[in-house]
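> Turn this into a model:
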Amino acid sequence: MTLLATGICALCLAALHLEARFFAPTLDAPRSPWLSAAGGAAAAYVFVHIFPGLCEGQETLRRTGWAIVSVLDRHVFLIALGGLLVFYGLERTALAARGGRSGPPVSPSQQGVFWLHLVSFALYNFLIGYLLVNRVHPGPVSLFTYFAAMALHMAGNDHALRRHFTDDYRKCGRKVLALAVVCGWACGAVLHVHEAVLALLFAFLAGGVVMNTMKDEIPLDGSGNYPAFAAGAAGYAALLLLL
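The predicted model follows:
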């Protein structure tokens, strides 16, 4: 039953990428309050649910006795920082190719930028799908909160990628990302890693969620929607505390 439930969640996340374009009129600029609320909810999930879990993951790492643990401290949080830096670098690359946030989508002549983003976000979606099955805290409530937060987060990612790479993303990008989620779930169903590795994977995901959420809420042009973002964050944080 658990595998079936996570499989359904993976298919729903994949369908989100395939069908998100139908919601484009509602989500497009000026910055939609729905996107801001979704970003706030995803950020709340990271700060209220994942980050406290990273403290447990840090203790799990210390108990492994791995050599790297004796060299570095705060390993889990360094991985989270790494996730943030990776996606910050990707965003800067896309903005440079566009000539700024208000510039046109990346041109077909800059395919390298598109493929760099596509491969990176495919691996990111693969990780999201994998962690549907292999979460630090198993159980239906954990699955629901993780799925809901990732669905909201991926809606924002889809919107950002469609804005950067309009035609290329519409033609093949969304299909690759949808497939990546399902492949991640399938891998998670047959391959289980050490709980310390699981903590590191969640740490990287946390850093990525923070960056991919905040990059659209604090742009230099001020197009974020603070009231909607704050409402989404407060509402989802309250839900997580109640469950």
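
> can we go C-alpha only for contacts and neighbour counts from here?
OK.

> ok, residue 53 to residue 135 distance?
Noted for residue 53: a distance of 11 Å to residue 135, by CA to CA, to the nearest Å.

> I misspoke; the intended subject was residue 40.
22 Å.

> One more: residue 209?
Taken as CA to CA, the span from residue 209 to residue 135 is 16 Å.

> the more surrounded of the two?
Shown here are residue 209 and residue 135; by other CA atoms under 10 Å, residue 209 has more neighbours (26 against 19).

> The more buried one against residue 153, yeah?
Yes. Between residue 209 and residue 153 there is a contact at 7.3 Å, judged by CA atoms under 8 Å.

> who touches both of these two?
Shared contacts of residue 209 and residue 153 (CA atoms under 8 Å, 6 or more residues apart in numbering): residue 42.

> Residue 26 - how many residues pack around it?
Counted with other CA under 10 Å, residue 26 comes out at 14.

> That one against residue 32, yeah?
Yes. Counting by CA under 8 Å, residue 26 touches residue 32, with 7.0 Å between them.

> Tell me which residues touch the spatially most central residue of the chain, please.
The centre of the chain sits closest to residue 209, judged by CA atoms, centre = their mean, with a distance of 4.4 Å. Residue 209 sits next to 42-43, 46, 84, 153 when contact means CA under 8 Å, 6+ apart.

> Please provide the structure for the following sequence as well, for comparison with the first:
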Amino acid sequence: MSIDAIIMGIAFICIHLFANDLLPSGRIQRLKWFSFSGGLAVSYVFVYVLPTLHKEQITVKKYSDYLTMESELYFVGLIGLLIFYGIQKVVRKAQKEGENKKARTLFWMQILFFGLYNALVSYTVISHEVLGIQAVFYGLAVGMHFTAVAHDLWREYEDIYNRVGRYVLAAGILMGWIFGVNVSLPPVTETIIFAFISGAMILNVLKYELPPDEEAHFPTFAIGVISYTSITMSLKFFFQW
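Prediction:
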């Protein structure tokens, strides 16, 4: 395991443990932070996740004679999006209907699924051996994504999240990390995992990280999109990522 993966793993764990303590306390500063973070996340989806998914779709056909279409991995990504959307929809519906006991039970299920999500993301980082400057930009985008997810869960049930939830999410990172170091899965399986979490990540970014109109600071959002995209595309051009 490279030093880059170790640093990213520790950073991701710390984010879940201390995310809400690191966010700015002022409302305007917090809105700008989330707008900038949302800009980075959207840029990350379009300049890294989708192109990588396309490349993996081409690669995976080399390992199986049964994959004859050009969209199998996109279907897996769609399943990931559907599952995570369904879980979050059920939890929010129970909250709106005032079924507090049911909502809290469902929130535990949501925490467990996000723990699994974190484990799969962590495993993907290790298995893809992201190194050097690429690791910095990958880690920056994913780290801000984790911060937004942690804050969203914290806002729903602060007591559960602070008491247990954040440790479950951090444990997910650790489990994926350990699994990635000790287990080598077939390339097709690794690609399917990447496709599944890509769908879930696209949902979380576009539905939950983009700030609502009344809370968005568009100039800061635009700066996040343009700066991350420009730098990443330049590095792709020079270093052939």
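
> Now do the helices in structure 2.
For structure 2, applying DSSP state H gives helices covering 3-22, 27-44, 50-60, 72-96, 100-127, 132-156, 158-160, 166-182, 187-203, 218-239.

> show me the residues around the equivalent of residue 91 of structure 2 over in structure 1 that make contact.
Here residue 91 of structure 2 is matched to residue 94 in structure 1, going by TM-score structural alignment. By CA under 8 Å, 6+ apart, the contact set of residue 94 of structure 1 is 106, 113, 164.

> Count the neighbours of the aligned residue in structure 2 for the last one for me.
Think residue 164 of structure 1. Alignment note: residue 164 of structure 1 maps to residue 156 in structure 2; criterion TM-score structural alignment. Residues near residue 156 of structure 2, counting by other CA under 10 Å, number 16.

> I'd like to know how far residue 156 of structure 2 sits from residue 13 of structure 2.
21 Å.

> again with residue 191 of structure 2
Taken as CA to CA, the span from residue 191 of structure 2 to residue 13 of structure 2 is 24 Å.

> Could you do residue 202 of structure 2 as well?
Look at residue 202 of structure 2 and residue 13 of structure 2: by CA to CA, they are 21 Å apart.

> got it, and residue 66 of structure 2?
Distance from residue 66 of structure 2 to residue 13 of structure 2, by CA to CA: 38 Å.

> Between those two, which is the more surrounded one?
Taking neighbours as other CA under 10 Å, residue 66 of structure 2 and residue 13 compare with residue 13 leading, 22 against 7.

> Hmm, that one is touching residue 166, no?
No. Contact criterion CA under 8 Å: residue 13 of structure 2 and residue 166 do not qualify, at 9.2 Å.

> What is the burial count for the counterpart of residue 202 of structure 1 in structure 2?
Superposed on structure 2 with TM-score structural alignment, residue 202 of structure 1 falls opposite residue 194. By other CA under 10 Å, the residues close to residue 194 of structure 2 number 24.

> State the number of residues packed around the nearest residue to residue 194 of structure 2 once chain neighbours are set aside.
Nearest residue to residue 194 of structure 2, sequence neighbours excluded (CA to CA, 6 or more residues apart in numbering): residue 124, at 6.5 Å. Per other CA under 10 Å, the neighbour tally for residue 124 of structure 2 reads 20.

> cool, residue 41 of structure 2 as well?
By the criterion of other CA under 10 Å, residue 41 of structure 2 has 28 neighbours.

> ok, now residue 111 of structure 2?
Residue 111 of structure 2 has 20 neighbours, counted by other CA under 10 Å.

> My read is that it contacts residue 162, right?
No. Using CA under 8 Å, residue 111 of structure 2 is not in contact with residue 162; the gap is 11.8 Å.
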